[in-house]
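Peer 1: got a sequence here, can you build the structure:
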Amino acid sequence: MIVLKFGGTSVANAQNISKVIDIVTKKSKQNNLIVVVSALSGVTDLLHLAGSTAIKKDKTYLDIILKIETKHIETIQKLILPDEQNTLVNLINKEIAQLKILLDGCYLLGELTPKTLDRILSFGELLSSQIIASALKKVNINNSFVDSRNFIKTNAFFGKAIVDFNKTKILLTDYFSKNNNQISLFPGFIASTDDGNTTTLGRGGSDYTASILAYCLHASSLEIWTDVNGMFTANPKIVKQAKPIVSLSYQEAMELSHFGAKVLYPPTIQPVLNSNIPVWIKNTFEPNEEGTLIFNESVSNGNPVKGISHIEDISLVTIEGSGMIGITGSSKRLFEVLSLHNINVIFITQASSEHSICIGISNNDAEKAKLAIDNTFEIEINQNKINSCIVEKDLCIVALVGENMKNHQGLSGKMFGTLGKNNVNIRAIAQGASERNISVVIDKNDVKKALNSLHERFFEDNTKQLNLFVMGVGNVGEKFIDQIHQQKKYLRDNLKINMRVIALSNSQKMIFNEDGIPLNNWKSKMNNGEKANIKNFIHQVQKLNLRNSIFVDITANAEIASIYDKFLEKNIAVVTCNKIACSSKFENYKHLKNLSRKYNAPFLFETNVGAGLPIIDTLKHLIASGDKIHKIKAVLSGSLNFIFNNFSESFSFYDVVKEAGIQGYTEPNPKIDLSGIDVARKILILIRESGYEMEIEAIQNNSFLPEECLNTTNNDDFFNSLTKYASHFDSLLKEAKTKNSKLKYVASFENGKASIGLEFIPKESPFYNLEGKDNIVQFYTDRYVDQPLLIKGAGAGAAVTASGIFADIIRIGNV
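Peer 2: As a prediction, the model looks like this:
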């Protein structure tokens, strides 16, 4: 004999019930079956709503009754032939009439007792099971409808009754010894007391009904048919990468179901465990999928963690005080009062000092628990020996589960480290003596991040998913996106990095896609995006609260540079080529660095100096290894180097500046480059990263531009001024030739002083042969005294800048 249980989604409508009938038909060819069914999807909620509406003297409960009736009648009409519908419809109408009488009473009395509620809720399964029994007969599958209340006996603890297994087993054994039906169909969830009052087995109790029947009748197996392919490594609705678990031990399944795996009602396992009956979790809509097998062994696949589960809507209740230390019976009094008030304790942790006890309960029980506990310890509270209990609501329990976890060291450290890196604050920790689970309490807003981070750590072959929020999709931004698109497979296969662009924004439009923006048509998506708004952008990034989030600033915008703190303080990394933030007031620069350390959020800006050259990274390594920078001499502007390398008698200064803009070497406003402010920002960043405190005003700027050029307010006027002062620039070129030198714009730092300006570079200088848009930096340090450490290479251009940004992101991925 096999017991099959079909959940609410499996019997949600006529179409789904037809799939159930197909499965039962195939199974019945080889076995005698017991079929247990839940209420039609959503009906139990409607019954709850009808009851709560009626006691409020709200007559819309009548509309809810009509909705329930209509749902069942429509299902009958789609499943049963018209000339065979009348008997079943009359039966349904009689049941609905009884339901209405009960709810009318609730309306008149303004009261809904647990006993009455159980009777009201029982209608869901009673109606669905009789419809399905008739539908089976329609396809010539002979079956008998069996009212579970006649055989499953419980105490009078309405709402979550306790089964009397001895009486139940005797009744069922006697019935089946006289009735050898090939298929027996039972409504799930419902039972009754000895005096015939209807009880229920708890929300999700249809699984429990099936387990009780399997145990009492010594079934060969129990199959729970649902809408997913078994139990998953995590909730697949929250963790897209979650995978079905091939097999679990009974204990592992109980732990996962207790901690919120909704595929299985927690009490289901105990009856079948005692009889060693295997349990299959199968998918009604994909019946050929393997599903999950639950039996008496834990089969290891090399990973000690079998799954990650969670319970939402949790409150932490803490009772603490010096009056608990060394006093026997405090715990007994606490748990006794909770039991008396029917409050289920989900989570317990106690300080080794006995100073405090912390429990996790449902949010719905929080206020009741506080009142009861404070009343119980009223004397101690009044004597200031114990504090009034503290309640923290809207939390969540997350648990790692695995039978073999006890044999592996360091799992707790990996779990806590993973959560810590993603700024998920742990409010409480508990680990059972069996070491079969490690559970933590966290804020409900961090659940998605926590589950995905832990799943990534324990189940995804150490593949790290990076979620990028990109501001700025101009010349450099476009190259950056192209590079991600091109390298995505390589990163995943070779570096174990899954890089997704979640948001893109320019000054006009922005788009978000939590599953990742397709990069093959991102431009068309941008055209149809919502209006760009910085505040909304920040809000959406923070609201998504994704793990490994990175804000990427590919602008030269001061307003964008001013919002980095909004990301860093939310544990969102910042990668930027925008030099404004790091060259702003020293106090702000330090603040951003401190936020980065405090919230474990990387703040990387390699492309601030030298585009894709590893200048800042090299500098950081020097400082970290104990070296000290004494002097810096550098050509830091690829655009200015390009300009002065191409400036000649045949190519005017105006023409070469124009060409530099066309090539993408200068900022949109070329005066930023030519005025020296861009170089000043770069040398300032190097000085600060070397460990010195300096403001940009302290840098001596020896500008080569005439005053009128510097005072222009728009690009047209600026270029006109370059033409007007052509002779000035020509004279600089002539002087360089006279001195057998080349013009280079040089930044210097030595003895605490910094300067920038145009210099005549002699042939013996390493700066002399600096070609094209190249940069060069010399670091003189304790270790590099006579011969400086030299870094040289392309220091401008969209592609190299984009690659530098890309490299910073990969650095984060490799942490």
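Peer 1: from here on, just use CA atoms for contacts and neighbour counts.
Peer 2: OK.
Peer 1: and residue 743, which of the three is it?
Peer 2: The three-state label given to residue 743 by DSSP: H, G, I helix; E, B strand; the rest coil is strand.
Peer 1: so how far is residue 641 from the spatially closest residue to it that is not a sequence neighbour?
Peer 2: In space, and not counting its chain neighbours, residue 743 is closest to residue 760: 5.1 Å by CA to CA, 6 or more residues apart in numbering. For residue 760, the distance to residue 641 equals 13 Å [CA to CA, to the nearest Å].
Peer 1: between those two, who's got more neighbours?
Peer 2: residue 641 (25 against 19; other CA atoms under 10 Å).
Peer 1: the more buried one contacts residue 744, doesn't it?
Peer 2: Yes - the pair residue 641 / residue 744 is scored as a contact, 6.4 Å apart, by CA atoms under 8 Å.
Peer 1: common neighbours of those two, please.
Peer 2: residue 635 (CA atoms under 8 Å, 6 or more residues apart in numbering).
Peer 1: which stretches of the stretch 1-150 of the chain form strands?
Peer 2: 2-6, 33-37, 144-145 (DSSP state E, counting those that start in this stretch).
Peer 1: the stretch 601-750 of the chain: strands as residue ranges?
Peer 2: 603-604, 629-635, 700-702, 742-750.
Peer 1: the third one: which residues count as buried?
Peer 2: What that stands for is strand 700-702. Neighbour counts over strand 700-702 (16 or more other CA atoms under 10 Å) mark residue 701 as buried.
Peer 1: let me see the contact set for residue 235.
Peer 2: Contacts of residue 235 were listed using CA under 8 Å, 6+ apart, and they are 242, 261, 309.
Peer 1: and the residues you listed, which of them are in helices?
Peer 2: Counting by DSSP state H, no part of the contacts of residue 235 is found in helices.
Peer 1: ok, residue 351 - how many residues close by?
Peer 2: Neighbours around residue 351, by other CA under 10 Å: 10.
Peer 1: what does residue 661 give?
Peer 2: Neighbours of residue 661 under the rule other CA under 10 Å: 15.
Peer 1: next, the second sequence, to be compared with the first:
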Amino acid sequence: MKVLKFGGTSVGSAKNINKVISILEQQSQDSKLAVVVSAVGGITDNLLDAGNLACSKDEAYLTHYNAIASTHKKVIEKLFEDFKTDKSSQKKHDELQKIVSKKLDGLKKLLDGIYLINELSPKTKDKLLSYGEMLSSTIIQKTLASRNLDVVLKNSQELITTDLNFNNAAVNFEITNANINTFFTSNANKIVVLPGFVSKSLTGELTTLGRGGSDYTSAIIAAATSAEELQIWTDVSGMFTANPKLVKHAKPITNLTYQEAVELSHFGAKVLYPPTVMPVLRKQIPIVIKNTLQPDAVGTTVSKEHKPNGQSPVKGISNIDHVALLTLQGNGMVGIPGFSKRLFETLAQEKINIILITQSSSEHSICFGISEHNALQAKTAIDTTFEYEIALKKIDPIIVETDLSIIAVVGDNMKSHQGISGKTFSTLGKNNVNIRAIAQGASERNISAVIHKNDVKKSLNALHERFFEVKTKQINLFITGVGNVGERLIDQIQQQQSFLKKNLQISLRIVGMSNSRKMVFKDDGINLEDWVSEFDFAEKSSINGFYKKAVEMNLRNSIFVDVTASEQVANIYSDYLKHSIAVVACSKIACSKDYETYKNLHDLSKKYNTPFLYETNVGAALPIINTLNNLVSSGDKVTNIQAVLSGSLNFVFNNFSDKNNFHDTVKRAQFEGYTEPDPRIDLSGIDVARKVLILARENGAAMEIEDIEVEPFLTKANLASTSVDDFYETLQQDEAHFQKLYASAEAKNCQLKYVAEYDNGKAKVGLQEIPEGHPFFNLEGKDNIVMFYTQRYPRQPLIVKGAGAGADVTASGLFADIIRIANN
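Peer 2: Model prediction:
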């Protein structure tokens, strides 16, 4: 014989009940079936709400009753809709409606009685809630009979005997097993339909088996009859590696041991209720979890046999929400026996279940997790128990922390694999998940951690990626500043997405974008083929709002990419780093501000193990900062740096001559995107000064921008201009000055280059006449060049040379930093 249990969703509509009937038709051909059914989906909650409203003298209970009655009658109408032309079916339909109407009349009288006496006792609540299963089992049995199946209805209350602990009765297995064996031994029908959840005490009072009671009913029957297997039919295709509502890449687990299933169920996998496993575990009867809506799906088989999943010893990751963490601590506990006994006895007397326990080896504290709704009750009871010790300050009043959840990594074979705990906690740490408590048994079947409820989704996804998606790492980008460079970056990401996934195992998606006016966010990634249209109905942009949303989304492996020149944006890099969101900066503002700011950002990056990269600050996509860092990290000492660091200025001086005036050359540079919108930033030399300052700091010098000697080549009128237009006017007026600079260099067969120098702690920038043969002489277009003189390169410098300006190369530099973080 097989036992099949169908949950509320499976019997929640006529359509689903017809699927159940198809399953039973097929399976009853080969085996006798005991079919345990839950109440129609949503009915148990409706019954409870109706009872509570009636108890509080609120006539709205009648609305709930009418909804319950209507739901059942509509289900019957739909079930018989295609058979009403047949007189026999019509008769059976009418009979069923009469039976159900009679039961609904009984429900109405019960609710009226609750309303009149203004009381809903546990005993009455059991009577009330039993109506859900009694109605659904009657409807299903009568419908099966109308389809000419060999079926009988048996009231589980006549089989399962319990104590008088209403709402969560304990089963008397000796009497219950005898009742079940007697009935099924004498029963000749192919299918027996039984209501789940309901039972009866020795004295004949109606009781219920509490949460998961229908699963428990089916397990009790399976164990008592030594069934071939127990099938749990629900609305998902088995137990998953993680909650599929939170982890999109979660997948069904084909096989689990009983112990693994218990652990996953205990920690929130709602497909199976933990006590369900116990009766069948003793008899080692397999449990098969199947999907009523997809009956051909493989599902999950729970048995004694351990079957590796072929990838990881971890079988699944689960979670419990609404957890409170309570801590009993004090110096007076150390070395004194009995504290634990008194603590747990107090909780037992209050009927409070403990989810997790951990205790320090010093015996100074005991920490335990319970359901959040029991927190106040537990605190009151424990503080009362230890009132004397608290008064003497031997221990502290119980400490309660709420808004917590527990995540659990589960697998029978984890104990045979080194490093599972290390991988678990390092993964959480990299994603800035603060762990409040840890519990791990010697069997290593379960590693549990208490975390803040807001970190659950991120933690589950990060751990799932670590243990089940090892080949692909999900990176979530927040890009602010989608102008010229930002657009090129987005285009490059779109072009390379498939390449990165295939060759580097990096799944890159942009989840947030902003321009100066609007910002848009999407948890599952913005469509890069039509990202511009996303801004059509986007919310108003704000720097702080963008940051808050990125933090609120709380996604794993997050990177904030700044493609602006905004000081306000640079000022909140530290906030991103504190929330373990990596920062990739195009802007030089943060790294060239006061040294304290620069140092603080690096300290935060180390503290929170969160990358802060800004290769494009010097030389766009050229690996200048990275090369310098590698020299320093490998123990070399950089003694001198000589560089042409402005692609803008190099472009200007490569194109300026006695035939091309200075004003027009600067205009062209601005038009082609080689200068800032305000070219004074480039031509004043401050931009180059900031770059050499950053290089000096990377080399270990605690320098400020004021320490850089800037030798201007612009005239006083140029420098005193009050606007960009005014600046261009002064360039025209002072053309003779620039022609004089050009003529001087030309007479000496030199090239004009704006050079930055750093030499043993001192730095300067200025226009120089570079002679032929010098590495800077033939520097073309917008190229940059840096020469590093070090202890290892004392005479022939290490040279980095290439394009140092332009939207494409700057975007590629940002992209390279993103990939560097992703590969970390």
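Peer 1: would you pull the TM-score for this pair?
Peer 2: TM-score for the superposed chains, counting by TM-score structural alignment, normalised by the length of structure 1: 0.97, backed by 815 aligned residues with a CA RMSD of 1.7 Å.
Peer 1: re earlier: in a markdown table, list the contacts of residue 235 of structure 1 along with neighbour count.
Peer 2: Below are the contacts of residue 235 of structure 1 laid out as a markdown table (neighbours: other CA atoms under 10 Å):
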| residue | neighbour count |
| --- | --- |
| 242 | 22 |
| 261 | 23 |
| 309 | 24 |
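Peer 1: restricted to strands, list those.
Peer 2: Judged by DSSP state E, strands contain the following of those: residue 309.
Peer 1: was I right to think residue 713 of structure 2 contacts residue 755?
Peer 2: No - counting by CA under 8 Å, residue 755 is not a contact partner of residue 713 of structure 2; they are 11.8 Å apart.
Peer 1: so between the two, which is more surrounded?
Peer 2: Set residue 713 of structure 2 next to residue 755 and count neighbours by other CA under 10 Å: residue 755 wins out with 26 against 18.
Peer 1: to which residue of structure 1 is that one aligned?
Peer 2: For residue 755 of structure 2, the aligned residue in structure 1 is residue 746 (criterion: TM-score structural alignment).
Peer 1: swap in residue 658 of structure 2?
Peer 2: Counting by TM-score structural alignment, the partner of residue 658 of structure 2 is residue 649.
Peer 1: three-state assignment of the residue nearest to residue 743 of structure 1?
Peer 2: Classification of residue 760 of structure 1 by three-state DSSP places it in strand.
Peer 1: tell me the contacts of the residue lying closest to residue 657 of structure 2 once chain neighbours are set aside?
Peer 2: Among residues not flanking residue 657 of structure 2 along the chain, residue 742 sits closest, at 6.5 Å (CA to CA, 6+ apart). By CA under 8 Å, 6+ apart, the contact set of residue 742 of structure 2 is 657-658, 752.
Peer 1: one more time with 10 Å, if that's ok
Peer 2: 653, 656-658, 662, 736, 750-752, 769 (CA atoms under 10 Å, 6 or more residues apart in numbering).
Peer 1: please, a ChimeraX command that selects the buried ones among those residues?
Peer 2: The command below creates a ChimeraX selection of those among those that count as buried (16+ other CA under 10 Å):
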select :653,656,657,662,750,751,752,769
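Peer 1: and the contacts of residue 742 of structure 2, which two are the farthest apart?
Peer 2: Taking CA to CA, the two most distant members of those are 736 and 750; they sit 18.9 Å apart.
Peer 1: quick check: stretch 330-346 of structure 2 aligns to which part of structure 1?
Peer 2: Mapped onto structure 1 using TM-score structural alignment, stretch 330-346 of structure 2 spans residues 321-337.
Peer 1: residue 619 of structure 1 corresponds to which position in structure 2?
Peer 2: That one, residue 619 of structure 1, aligns with residue 628 by TM-score structural alignment.
Peer 1: count of neighbours near its match?
Peer 2: Neighbour tally, residue 628 of structure 2, other CA under 10 Å: 20.
Peer 1: ok, now which ones touch it?
Peer 2: 634, 636-638, 695-696, 698-699, 788, 798.
Peer 1: are any of these buried, and which?
Peer 2: Among the contacts of residue 628 of structure 2, those classed as buried by 16+ other CA under 10 Å are 637-638, 695-696, 698-699, 788, 798.
Peer 1: just those: which are in helices?
Peer 2: In this view, these that belong to helices under DSSP H are 695-696, 698.
Peer 1: can you list the residues you listed in TSV and add distance to residue 684 of structure 2?
Peer 2: Below are these laid out as TSV (distance: CA to CA, whole Å):
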residue	distance to residue 684 of structure 2
695	19
696	20
698	24
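Peer 1: which non-adjacent residue is nearest residue 216 of structure 1?
Peer 2: Using CA to CA, 6+ apart, the closest residue to residue 216 of structure 1 is residue 169 (4.9 Å).
Peer 1: I figured the one you found was touching residue 177, is that so?
Peer 2: No - using CA atoms under 10 Å, residue 169 of structure 1 is not in contact with residue 177, being 11.9 Å away.
Peer 1: between these two, who's got more neighbours?
Peer 2: Taking neighbours as other CA under 10 Å, residue 169 of structure 1 and residue 177 compare with residue 169 leading, 19 against 8.
Peer 1: so what corresponds to that one in structure 2?
Peer 2: Using TM-score structural alignment, the partner of residue 169 of structure 1 in structure 2 is residue 177.
Peer 1: now the corresponding residue of structure 1 for residue 672 of structure 2: closest residue in space that isn't a chain neighbour?
Peer 2: For residue 672 of structure 2, the aligned position in structure 1 is residue 663, judged by TM-score structural alignment. Leaving out its chain neighbours, the residue that sits closest to residue 663 of structure 1 by CA to CA, 6+ apart is residue 797, at 7.5 Å.
Peer 1: rewinding a little: turn the contacts of residue 628 of structure 2 into CSV, columns for distance to residue 189 of structure 2.
Peer 2: Putting these into CSV (distance: CA to CA, whole Å) gives the following:
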residue, distance to residue 189 of structure 2
634, 81
636, 87
637, 90
638, 90
695, 86
696, 88
698, 83
699, 86
788, 91
798, 89
